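Enquirer: just a sequence and a predicted model for now, questions to come.
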Amino acid sequence: MNLTVKALNRTALLACAPFLGIMIWLLLSDIVIQLPTDAFPKPVTELTRPPETNIEPASTGLDLAQQTASQTRESIQKQIKLYTQTNADMAKISSMAASQAMRPLIIYDRNITSKLGKAAGTIESDKLRAQLFYIKAENFTAYALKVKLKSKDAMTMTLGGDELGKAETTLAAVNRHQAAAGINAGGFADGRGKRYPLSTTIVDGDYATGFEAPHADLFFVGLNDKNELIGGKFATKQHLDAQKPKFGASFVPVLLRGGAPQPIPAKWQTSPKRAPRTVIANYKDDQLLFLVADGYNESGSSGATLGEMQLLLQRYGAVDGYNLDGGGSSSLIFNGRVINKPSDGQLRKLPTHFLFFK
């Protein structure tokens, strides 16, 4: 296609005509375009320069906070020291109060101990305190064992060989159970080659042969679940169970009730008159007292009378006292040694024994 210069000029003029028209219109019109003042950057002057930050108040506040924290720490330390001192003072006061509360018991124990004389031996542990005393009476030699039970498992009663119908010496029972001391307990009856405990007998809270109503001056004596001595004639099993017995045995007769001597049946005053004896009693503070009197036979010519045992119990300040099996059955073991002199010439095999553990 052939285009002339004239044709090209005409085409270019037509293309630029609109733009030329707009420019001519803008030049000839009165239109004013205004921009806002904040569209332009402001010059930096002394008035517009940002103020310098003043850090002095912040520094002062920080110092004050540190001072407050230090004072708070000192106050807390003083409070802790005061609290510790107060606890120490309260512990001291509590200890003094406990000591003062125990003082009457200490004085009481000192008084009853002084009546027994000087202890020949003492077993002391967190379970018990057992003190052995020698007694020289006008007509016989005897021994006293004063026992303070500190634990519920410090004392028990065991069957011979731990089986009903079997028998063993108190020394054998002590050794077998690794006990610290032992004393013979209730009476017995032989039958069919075996030796059985007399009447109502309780071991570890169980009736060994069932309950038997008291008869012929028989009584039951033992300890309850608070290590308190219980004893007497219980008409029914319910009456005895109400005492919560842990263990106990039966024999005759009752010697002391509430510190007062009880009438001794005529039969037991003369059969025999004198004999080796074993007695169990208690004090007002629930300590136990055992008396064992020596005698070289059971014919009535040696040993102690029941009346003399009553007098000893009263002299030593006992509250309740009960006669246990005596004669050749009387046995006192202390620290692995036989203390009394058995009238049989050797210890008798028995069905029940009181044992003490340290």
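Expert: Structure's in. What do you need? Values in this document were obtained by computation on a predicted structure and should not be read as measured data.
Enquirer: from now on I want contacts and neighbour counts done on CA atoms only, so please keep to that.
Expert: Noted.
Enquirer: buried ones in stretch 179-197?
Expert: Judged by neighbour count using 16 or more other C-alpha atoms under 10 Å, the buried positions of stretch 179-197 are 179-188, 195-197.
Enquirer: and stretch 164-176, by the same measure?
Expert: Across stretch 164-176, burial judged by 16+ other C-alpha under 10 Å covers L164, G165, K166, A167, E168, T169, T170, L171, A172, A173, V174.
Enquirer: spatially central residue in this protein, please.
Expert: S151 (8.7 Å; C-alpha atoms, centre = their mean).
Enquirer: show me what contacts the closest residue in space to that one that isn't next to it in sequence?
Expert: Nearest non-adjacent residue to S151, counting by C-alpha to C-alpha, 6 or more residues apart in numbering: K127, 4.8 Å away. With C-alpha atoms under 8 Å, 6 or more residues apart in numbering as the criterion, the residues that contact K127 are L149, K150, S151, D153, A154, F357, K358.
Enquirer: okay, pairing it with this:
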Amino acid sequence: MLTKVQLFLVSLLAPVLGVALYLNITNPYIGLEDPSFSEDQQTIKIQHEIMRQNLFEKRELISEVQSVTKISNEILELVQESAHEELLAYMEQQARLESIVDVSARQQKMSADLIEQLLATMLGDPIGQTFGENSIVKIYSLEEAGYRGYMAKVRLQNPNAIRMVLANDQIASDGETTSQSAARTGAILAINAGGFTRQNGKLYPIGITVVDGEIVTFYDTSLSFIGFNKQGRLVGGNVTSRADVEKLEVMQGASFLPTLLKSGEKQPIPARWANTRHPRTLIGHFDNGDLFFMVVDGRRGGWSNGVTLEEAQDKLLEFNIRDAYNLDGGGSSTFYYNGKILNKPSDGVERRVTTNIIVIP
């Protein structure tokens, strides 16, 4: 017989033994073939694997996007930093350019003021002034021992205000006086320009002639060329080819001789032109680029005997002229201003010429 203690122990172990016995019993579902149940499990497993793979790929994509974003931000920071540095450099450069322009403008004004003071000291107040939209023209009377004449200081505010005008706008013509040329073009100032020759009863310009950027004659290149470029600056000297004319960007030009000054230095006077007095037409420019026109009368006893080119060089240097040229003189020399001929041409009347330089107000 079992003792009470044994019975007690059996009662305690009975649940455990029952569970163990249950677990040792064969699973009633094992061996039963249910295809749908197996396929569902397989489908779930596959879907799970696909989801896991998708999540993995998305994590990789997110990681790549984060990496690219980081690189883009770094590049953007570099670009912004570079752009900021470039902007600062640009602003600094602009400030320097503005400073240079300001200094240049002040120097130009100072130079112009000095020229005005110099001319006022040497010649007195202008006898005529025109403040036009395209140019500022000041006229002075010139009176020296042995000769008289007139001169003009011209500041172009529009480079197109200065032009070379052919007589009647033709290469071969009967000629045209300076006052006629000025009147039909609306000029405030005009002087005769290049030399000319007569052939078959017609007058032709000699040397190189340029009108509104077009080379209309190109003959004797041994002459001095006198022209104005696209900026209205006086250019010229020894020009021997069409390429030279194009290189100088000449818009207006004519020819005669000789060259008197280059960069403030006297140029040699040809022997056959040396130390002879004649009426003269001269052109040049001051340090600041303002243009200079001068006509000296001659061959008129009691009024003006004319001037030698050597004397003219000295006078030009006194006026602080940098570059200067001798234009056609003698009976051709004519100075027109504001509707009148101011000088006294040596022929007693104006001579018909082939080219004139005119200034529009």
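Expert: Perfect, thanks for sending it. Bear in mind that the values here come from a model prediction, so they are computed numbers and not experimental data.
Enquirer: what does the residue nearest to the centre of structure 1 correspond to in structure 2?
Expert: In structure 2, the residue paired with S151 of structure 1 according to TM-score structural alignment is N158.
Enquirer: for that match, what are its contacts?
Expert: The contact partners of N158 of structure 2, taken as C-alpha under 8 Å, 6+ apart, are N134, S135, G232.
Enquirer: how much space between it and W273 of structure 2?
Expert: Going from N158 of structure 2 to W273 of structure 2 by C-alpha to C-alpha, to the nearest Å gives 36 Å.
Enquirer: S263 of structure 2 too?
Expert: In this structure, S263 of structure 2 lies at 22 Å from W273 of structure 2, with C-alpha to C-alpha as the measure.
Enquirer: ends of stretch 342-355 of structure 2, how far apart?
Expert: Looking at stretch 342-355 of structure 2, the gap from its leading to its trailing residue is 19 Å under the measure C-alpha to C-alpha.
Enquirer: my bad, should have said stretch 239-255 of structure 1
Expert: Between the opening and closing residues of stretch 239-255 of structure 1 we find a distance of 21 Å, counting by C-alpha to C-alpha.
Enquirer: same check, this time on stretch 268-287 of structure 1
Expert: Chord length of stretch 268-287 of structure 1, first to last residue, is 27 Å (C-alpha to C-alpha).
Enquirer: my guess is A190 of structure 2 contacts R184, does it?
Expert: No - here A190 of structure 2 lies out of contact with R184, judged by C-alpha atoms under 8 Å, at a distance of 11.6 Å.
Enquirer: T170 of structure 1 maps to what in structure 2?
Expert: With TM-score structural alignment as the matching criterion, the partner of T170 of structure 1 in structure 2 is T178.
Enquirer: contact partners for that match?
Expert: Contact analysis of T178 of structure 2 by C-alpha under 8 Å, 6+ apart lists A190, I191, N192, T334, F335, Y336, E350, R352, V353, N356.
Enquirer: counterpart of the fifth one in structure 1?
Expert: Yep, that's F335 of structure 2 we're talking about. The pairwise alignment with structure 1 assigns F335 of structure 2 to L332, based on TM-score structural alignment.
Enquirer: any idea how far the nearest residue to that match once chain neighbours are set aside is from K273 of structure 1?
Expert: Beyond its immediate neighbours in the sequence, the residue positioned closest to L332 of structure 1 (C-alpha to C-alpha, 6+ apart) is I183, lying 4.9 Å away. Taking C-alpha to C-alpha as the measure, I183 of structure 1 and K273 of structure 1 are separated by 22 Å.
Enquirer: try M309 of structure 1
Expert: Spatial separation of M309 of structure 1 from K273 of structure 1 under the definition C-alpha to C-alpha is 12 Å.
Enquirer: which residue of those two possesses the greater neighbour count?
Expert: Taking M309 of structure 1 and K273 together and counting by other C-alpha atoms under 10 Å, M309 has the greater number of neighbours (23 against 18).
Enquirer: and the more buried one? What does it align with in structure 2?
Expert: M309 of structure 1 is assigned A312 in structure 2 as its aligned equivalent, the criterion being TM-score structural alignment.
Enquirer: follow-up on the earlier one: by neighbour count, which of the contacts of T178 of structure 2 wins?
Expert: Note: the member of the contacts of T178 of structure 2 with the most neighbours is T334, at 34 neighbours, neighbours being other C-alpha under 10 Å.
Enquirer: wait, a strand at the residue nearest to the centre of structure 1?
Expert: No - remark: S151 of structure 1 does not belong to a strand; assigned using DSSP: H, G, I helix; E, B strand; the rest coil, it is coil.
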